[in-house]
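>>> Model the following, please.
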Amino acid sequence: MSIWWSLHLRREAASVPLARRLLLGTMETAGVDPDISYDLSVALSEACANAVEHGGVTTDGSPQAYRVTAYLDGEKCHIEVTDSGPGFTAPHRAPRPASFDAEDGRGLCLINELADHVQIGNKPDRGGAVVSFDKILKWRKDAPLMAV
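The predicted structure follows:
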């Protein structure tokens, strides 16, 4: 069983729950374990929030769009969020936990904790950030689309 979808979203806060709900609905319909679905939805929300905050603007000052792509393929889910902002300014290492009283800076650390494999970097062609992550899926016993 494979499911694939891609969204092209405006860099607005309202786009984050839209992406999260689509992911949760897809995984519920497929029969993915709710705990795995929740972890991935939180990780996706953090990646989208980063794209909304840092994704860049057009020449007229309006927000650019960002893209979310998700693949449920066999036993794994792969999610990628790309934007057209300035990208990461330095080679990106594993996220460090933010200080206890920090107002921001926890998103990439959360993604790293919730996913099995995380890649953070820049798009090689036009600039912009890429955050992608994978998680091994677990299935409900009654899963209608469970991988075999």
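>>> When you work out contacts or count neighbours from here on, use the C-alpha atoms and nothing else.
Noted.
>>> All the helices of this protein, residue numbers only.
15-30, 34-54, 107-114 (DSSP state H).
>>> just the ones you listed: most buried one?
Most buried of the helices of the chain, by mean neighbour count (mean count of other C-alpha atoms under 10 Å): helix 34-54, with a mean of 21.
>>> Would you mind pulling the contact partners of stretch 7-18?
Outside stretch 7-18, the residues within contact range by C-alpha atoms under 8 Å, 6 or more residues apart in numbering are 19, 45, 48-49, 51-53, 55, 63-69.
>>> Please provide the structure for the following sequence as well, for comparison with the first:
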Amino acid sequence: MSIWWSLHLRREAASVPLARRLLIGAMETAGVDPEISYDLSVALGEACANAVEHGGTVTAVGPSEAYRVTAYLDGEKCRIEVADSGPGLSARARDIRPAHPDAEHGRGLCLIRELADHVHIGRPGRGGTVVSFDKILKWRKDAPLLAV
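Purely as a prediction, here's the structure:
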């Protein structure tokens, strides 16, 4: 069985825990192992925090106020995408590197890379950034949506 959901969220700090809670709730209901759910929720939180902080642009009608989160649970894998309409990351910034030990920012993408099995950072043709990451799922023995 597969499920997916998509959210359009305001670029506000309060949207980050909302997205995390929705993901954890969906995964708990589906029967995903709690440790996997937690790892993905932390990675989602980091991607959402980046979209909130860096994901806006000023357009002809004003500042971009939203970003999108999409989650797919399909069989043995979960894919999460966080897309914003900001200026986008440079090629150098998309190359995930460890932050300097004294840096106050810059650890989010590294954390996502450590928590997920595969990470891709793209810049769609119309601008913005899409951070997508996958993780192989483990299921509880009593999982109602267990992949067969």
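>>> care to give me the TM-score?
TM-score of the superposed chains, computed with TM-score structural alignment, normalised by the length of the first structure, equals 0.94; 147 aligned residues with a C-alpha RMSD of 1.4 Å.
>>> Identify the farthest-apart pair in the contacts of stretch 7-18 of the first structure.
Greatest spacing in the contacts of stretch 7-18 of the first structure, by C-alpha to C-alpha: 63 and 69 (19.5 Å).
>>> Pull up the distance across stretch 123-130 of the second structure, start to finish.
6 Å (C-alpha to C-alpha, to the nearest Å).
>>> What residues of that stretch count as buried?
Of the residues in stretch 123-130 of the second structure, 123, 128, 129, 130 count as buried by neighbour count, 16 or more other C-alpha atoms under 10 Å.
>>> Which residue comes closest to the second one once chain neighbours are left out?
The shortest distance from residue 128 of the second structure to any residue other than its chain neighbours is 3.9 Å, reached at residue 85 (C-alpha to C-alpha, 6 or more residues apart in numbering).
>>> Might one say that that neighbour is in contact with residue 127?
Yes. Counting by C-alpha atoms under 8 Å, residue 85 of the second structure does reach residue 127; the two are 6.0 Å apart.
>>> list the contacts for the spatially most central residue of the second structure?
Nearest to the mean C-alpha position of the second structure, counting by C-alpha atoms, centre = their mean, stands residue 44 at 3.6 Å. Listed by C-alpha under 8 Å, 6+ apart, the contact set of residue 44 of the second structure reads 19, 20, 80, 82, 112.
>>> 7 Å instead, please
By C-alpha atoms under 7 Å, 6 or more residues apart in numbering, the contact set of residue 44 of the second structure is residue 20.
>>> That one and residue 61 of the second structure, how far apart?
29 Å.
>>> just residue 38 of the second structure next, same as before
From residue 38 of the second structure to residue 61 of the second structure the distance is 38 Å (C-alpha to C-alpha).
>>> go on, residue 134 of the second structure?
For residue 134 of the second structure, the distance to residue 61 of the second structure (C-alpha to C-alpha) stands at 35 Å.
>>> Those two: which has the busier surroundings?
Here residue 134 of the second structure and residue 61 are compared on neighbour count by other C-alpha atoms under 10 Å; more neighbours surround residue 134, at 21 against 6.
>>> wait, isn't that one in contact with residue 79?
Yes. Using C-alpha atoms under 7 Å, residue 134 of the second structure makes contact with residue 79 at a distance of 4.4 Å.
>>> which residues are in contact with both of those two?
Common neighbours of residue 134 of the second structure and residue 79 (C-alpha under 7 Å, 6+ apart) do not exist.
>>> what about residue 7 of the second structure, how many neighbours?
Using other C-alpha under 10 Å, residue 7 of the second structure is surrounded by 14 other residues.
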